[in-house]
Every structure is written in C-alpha cells, then in structure tokens.
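**Q** Just need the structure, nothing else, for what follows:
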Amino acid sequence: MSSDPVPESPAGWQSVRDAVMARIRARTYAPGALIPNEADLAVEFGVARATVNRALRALADEGFLERRRKAGTRVASAPVRKAVLPIPLTRAEVEATGAVYSFELLLRETAVPPPDVAEALGTGPRALLHLVTLHRGGAQPAVLEDRWVDLVTAPGLAEIDLTAVNPNEWLVHNLPYTHGTMAFSAQAAGARAQALDCAPGDSIMVLTRATWLEDAPITHVRQCFPPGRNLTLQL
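**A** Alright, predicted model coming up:
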C-alpha cells in the first residue's frame, strides 16, 4: 500500500481524484501501469466504491487514465487534454439561430441493429429501438438523426409519443450518461441527400456517438448535417 497521504474518511470523489492525481504526478503510478482496482482503493480511502468510480472517471475524462472493461485502469502513457462536445438539445441549437424549430419522425421500428452498431454498443444480436428523425429550422433541414436505443436501459422511451417529443430531447432530459464515444467523418450525402436538401455527391458532416450509463448501453446515433454546418468543441 502506498505511503502517500490519503483523504480522511469520509471523502468526496474530488478528494479521491486529487489523491490519485498526486500519485500519477509523483510516478507512484507510472505511465502505462495498472492502478489498484476500485474495490481496493475504496477500502484504502474509506469511501464507497461508487465514489472511487466517479473519481477515476473524472481522471479518464481529463485524459490521465485509460479505462477498459475487464482489463482494469491504466495510467495514460501520454496524457492529453480531451476535446469535449456537450450533447445539446437540437431544438435549442435551432432556436438560437432565430429559426422556428420542428421535427418529423420518419421511422420507428424494433429491429436488430447492423453489426457495427451492435458491436459499438456491445449489445449483441438483440433487437433495439430504431428511430430516424429529421430536425428542421424553418423550412431548412438542420439534422438527420439515425438512432438506436437500448430499451433495457431506457424503458421509458417505449411509452413516449415520439411524434410529439423528439428522442434527442427525451434522452437529454431523462437519462444521464456516464461516458461515451464520438467520431466525425465527411461523407457523400448519397441516399440522405433528399432529406438534407442537397445533391447526392455533396459532402456532409456525420457525427457518430454512443453513450452508456456505467456498463449499460443507452444509444448509438448518427447525426448527419447539411453542407456548411459547423460544430464547436471545448478544450
């Protein structure tokens, strides 16, 4: 057990985070090394395991730790600051431009997702809720959203009239997430061109995002933006 000072019990997650960060800086936890598991740290610091989990997630979000399910938590070999894109309400984004927001639910079905979605969420070959929604600002398309939702994690969504409440809004208001992944790509509009009011060969920005509540998958969504759309990251 480390001889470094530990926070007095009971400690908040910030105190645990600061103590672990001090060990990273002092190389007590060396770059690339596994750190003790959550249960052992909880005993050492005299706190609940959930408190340790919250502290380690914060350090992972800041780029100092790398967490892998079933493989433990390691100190990042080359810590970097991460760029953050908050998950916004599409309605609020559209209304901030002065346009009138509206949306149309184009598809609602229960189906087995394609292999890439199932693999990304870790759900395996079981049925999820599949939703395709077109968000508009005035008469102009704002976002074409292709979303898969795990109703085991979000059972309340099954009872919602999604022609009256859009899924982006419901999930942001009702189901907090603990972590996620996000990727950007430029793609030809292809079959999405009609919905996005552009030519099939036009380049569009696609944001692919997956979120979890602890180990439980919530949603996988591809948001397709018309040509010329900009997004801002926070560092």
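**Q** make it CA atoms for all contacts and neighbour counts henceforth
**A** OK.
**Q** where do the helices sit along this structure?
**A** Using DSSP state H, the helices of the chain run over residues 13-25, 38-45, 49-61, 90-96, 115-121, 167-174, 193-196.
**Q** For the residue nearest to the spatial centre of the chain, which residues are in contact?
**A** Centroid-nearest residue in the chain: Gly180, 2.9 Å away (criterion: CA atoms, centre = their mean). Taking CA atoms under 8 Å, 6 or more residues apart in numbering, we find Gly180 in contact with 209-212.
**Q** One more, so I can put them side by side:
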Amino acid sequence: MAPGGLIPGEVALAREFGCARATVNRALQALADDGWLERRRRAGTRVALSPLRRAQMSVAVLRKEVEALGKTYGHRLLMRKVAGSLLSLQTLHQADGIPYGIEDREIDLTHIPAAGSADFTILSANEWLVQNAPFDHGNMSYMSEGATAFDARHLECQEATPLLVLYRETFSEAGRITRVRLAHAPGHVVRLQI
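**A** Modelled structure (predicted):
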C-alpha cells in the first residue's frame, strides 16, 4: 500500500487473516509505535507518509563485546553489599587483562530476588541480568565525565581523564530492575548500526 493509504479496519483484517481483533490491534499498534503507521481515532489507520527511522539499542553483554574485538574477556567483582532490598555491586571488566570498564550497579532484590544468591564472580551481573531478568523498558544516557578517583584507580588513568560513561536503568511492570553506571576505559568507542 502506498504512503498515506488507508488500511482496512481491524474487523476486516481479523477476518482476512483468521485471527482475533485484539491480535490485529496489537500488531497495528506495534507498527504505529515503530513509525510505520499513523493511527487516529475515527479517522482510521494510514501508512505513514514519512516513516520514522528509529535506532533501537539492546543491552550489550560486555563479554561478547570484548570477544568481538578478538580479546579475552575477564571480570573481577570488587564489592558486593546488600542494604535493605538493594544489592550493590562494583565490577571491573577486562579485555586481555587490561581494564575495559568499571561498573557500579544496584539491583532491586524486590523484583529480582534470585540475584541475591547469584555468584557474580563466575558470571558478571551484566550477563546474568540479560539472561535472567527480562525488562520491558528502560533508559540510557552516554556522556563524557572526568575520571573519579575510583575510576582512575581501576581504569589505570589519571583523575579527571575524559571517560565515556553509560548510565542505564531497566524496568519491568513491577518496577526498576537495575541501575548501572559504566565508565569505559580511555579511548573507548561506541559503534552503532542504523
């Protein structure tokens, strides 16, 4: 169908494809959320004139990121502390034994109680959460920050050295799963595909 074209209603599409109207509604809403359709109450659903192009990001598994560079991944759990329902972790990620990033993370044990007994010395919290804690939304911010004393000590650089720092939170319907600050070693490059 051409851009701007009116597509059939939900009832007609459900009949044509032999499925429930609710299934059609979810599919149309997903296409609208991705910018392919424009939905207006009482005006119908049209193919977008100028579909939005959105970049989608996933939570990177640092082990896979390091291995994709042809290097050997390692990590070291520096601190583990529980205060109330929050599990706090500090982890040094390495590539060929050289600092790759320093992670400061909180996990809400109210929503992910299994994290309380997970052995993050074997599998990093980053990878464990990707495998065990599905989320439905979150936010990410990258910024340049001067290395703190903590960053500098573990990333083997001078204090105030410019670092690329990621802040990320992920949420389920129940609430926040995790909050993380990941300071990358000096010279880190983020490559995205669009």
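**Q** what's the nearest residue to the residue nearest to the centre of structure 1 if we skip its chain neighbours?
**A** Thr211 (4.1 Å; CA to CA, 6 or more residues apart in numbering).
**Q** So that neighbour sits against Ile218, correct?
**A** Yes - using CA atoms under 8 Å, Thr211 of structure 1 is in contact with Ile218, at 5.6 Å.
**Q** list residues touching both of these two?
**A** Jointly contacting Thr211 of structure 1 and Ile218 under the rule CA under 8 Å, 6+ apart are Tyr177.
**Q** how many neighbours does Leu105 of structure 1 have?
**A** A count of nearby residues for Leu105 of structure 1, using other CA atoms under 10 Å, gives 17.
**Q** Can you find the partner of it in structure 2?
**A** Using TM-score structural alignment, the partner of Leu105 of structure 1 in structure 2 is Leu77.
**Q** quick one, what contacts that match?
**A** With CA under 8 Å, 6+ apart, Leu77 of structure 2 has these contacts: 89-92, 120-121, 124.
**Q** Please list only the buried members of those residues.
**A** 89-92, 120, 124 (16 or more other CA atoms under 10 Å).
**Q** Would you check how far apart the aligned residue in structure 1 for Val59 of structure 2 and Arg54 of structure 1 are?
**A** In structure 1, the residue paired with Val59 of structure 2 is Ile87, using TM-score structural alignment. Distance, Ile87 of structure 1 to Arg54 of structure 1, by CA to CA, to the nearest Å: 20 Å.
**Q** These two: which is more packed in?
**A** More crowded of Ile87 of structure 1 and Arg54, by other CA under 10 Å: Arg54, with 17 against 9.
**Q** for the buried ones among the contacts of Leu77 of structure 2, which one is nearest Leu37 of structure 2?
**A** The closest of the buried ones among the contacts of Leu77 of structure 2 to Leu37 of structure 2 turns out to be Ser124 (CA to CA; 40.0 Å).
**Q** Pull the contacting residues for the closest one.
**A** Ser124 of structure 2 is in contact with 75, 77, 91, counting by CA under 8 Å, 6+ apart.
**Q** One more: Leu196 of structure 1?
**A** Taking CA under 8 Å, 6+ apart as the criterion, Leu196 of structure 1 is in contact with 141-144, 225-226.
**Q** Quick check: the gap between it and Cys224 of structure 1.
**A** Going from Leu196 of structure 1 to Cys224 of structure 1 by CA to CA gives 8 Å.
**Q** Likewise for Thr90 of structure 1?
**A** 12 Å.
**Q** Those two: who's more crowded?
**A** Shown here are Thr90 of structure 1 and Cys224; by other CA under 10 Å, Cys224 has more neighbours (25 against 20).
**Q** right, and the more buried one touches Arg209 too?
**A** No - Cys224 of structure 1 is beyond contact range of Arg209, at 11.5 Å (criterion: CA under 8 Å).
**Q** Most neighbours out of the contacts of Leu196 of structure 1, which is it?
**A** In terms of neighbour count, Ala142 stands highest of the contacts of Leu196 of structure 1 at 26 neighbours, by other CA under 10 Å.
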